[in-house]
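In: just the structure for this:
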Amino acid sequence: MNTTSSKAEHTIHKLADDAVDATERMADKAERGVESARSFANDALDKADAKVRTLREDIKPAIDAVSSRVQDMAARGKAACAQTADQTRDKVNEYADRTSAYVSEQPLKSMAIAAAAGALVAMLLGRRR
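Out: As a prediction, the model looks like this:
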């Protein structure tokens, strides 16, 4: 019985050793799989980063061109506003000069027109209240 029991023990130890070896091999394969997945993920991130950098480089000239056009349009708009303001100022001064000349030439008529305009404004304002 001693021989049978030692054969059984030997078989059990052999099976246990085989199980440990199989477990270690599976753990090694799992670890290699994790490392492979990690490497794949890092490569994918590196490629994505490179594409983002390339896109930035490709888009930068377009952004610079748009920015330049916007600045140019703003400068032209500002110049147009300044020109319009100058023209308006000139017209207002011209009308003021004409009005002053008319009042100097026709003082009584100017006072009558001013009184009529004042009465009309007073009447309009009186109706609103």
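In: alpha carbons only for contacts and neighbour counts from here, please
Out: Will do.
In: pick out the residue nearest the middle of this structure.
Out: The residue lying closest to the centre of the chain (Cα atoms, centre = their mean) is Ile63, at 11.7 Å.
In: now do that residue against Gly77, distance only.
Out: According to Cα to Cα, to the nearest Å, Ile63 stands 21 Å off from Gly77.
In: please give me the structure for this one as well, since I'd like to look at both together:
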Amino acid sequence: MNISKSVKTSNESLAETVNGAAEHAAESLGRAVDSARDRIDGVANTVTAAAHDVAQQAAPAAERVQALAKSSLDAGREAAMRLRQRVTRGAGACSQYVSEQPGKSVAIAVAAGATIAAVVMLARQRNRSAARN
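Out: Below you'll find the predicted structure:
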């Protein structure tokens, strides 16, 4: 019977050792899970804070962009209006000059047309010469 007591004692000792090791492993695993949870919570809090900061900065930035776009559009409209007024004044002055000085107007138009024709012909000759060489 000694052997059976010895086996029983060994089994009980082995069971205690296994239970102790399992409890130790469970405690270690629980601490690791808690540590990982704390780290994940820290990262989540950091990301949440960063997203909140970005959101707070995005609204004023969007307002500045919108104000700049509106200002640019207004400036473009004003420039177009001033250009339209200048062209209208120039066309009116040209019409008035033509009606007051019809002979000179025709002479100026003929001279301008001849000058443009001469420039075009000269440019064509240069292009032909360049193509031959």
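In: show me what the residue nearest to the centre of the first structure aligns to in the second structure.
Out: When the second structure is aligned by TM-score structural alignment, Ile63 of the first structure is paired with Ala58.
In: which helix or which strand is home to its match?
Out: In the assignment (DSSP states H and E), Ala58 of the second structure maps to helix 2-100.
In: average gap between that helix and the first structure?
Out: Superposed on the first structure, helix 2-100 of the second structure shows a mean distance to its aligned partners of 1.7 Å (mean Cα distance after the TM-score superposition for the first structure).
In: and the following helix or strand past that helix, how far out from the chain middle?
Out: Once the chain leaves helix 2-100 of the second structure, the next helix or strand it forms, by DSSP H and E, is helix 102-132. Per Cα atoms, centre = their mean, to the nearest Å, the displacement of helix 102-132 of the second structure from the mean C-alpha position of its chain is 49 Å.
In: got the buried residues for helix 102-132 of the second structure?
Out: Ser105 (16 or more other Cα atoms under 10 Å).
In: and that helix, what does it pack onto?
Out: helix 2-100 (3 or more Cα pairs under 8 Å, 6 or more residues apart in numbering; DSSP states H and E).
In: who are the packing partners of the helix it packs on?
Out: helix 102-132.
In: tilt between the helix it packs on and helix 2-100?
Out: 130 degrees (axes from the mean of the first three to the mean of the last three Cα atoms, to 10 degrees).
In: where does stretch 16-34 of the first structure end up in the second structure?
Out: Under TM-score structural alignment, the match for stretch 16-34 of the first structure is residues 11-29.
In: can you list the residues that contact the matching stretch?
Out: For stretch 11-29 of the second structure, there are no external contacting residues (Cα atoms under 8 Å, 6 or more residues apart in numbering).
In: returning to that earlier point: what's the separation between the residue nearest to the centre of the first structure and Leu125 of the first structure?
Out: From Ile63 of the first structure to Leu125 of the first structure the distance is 56 Å (Cα to Cα).
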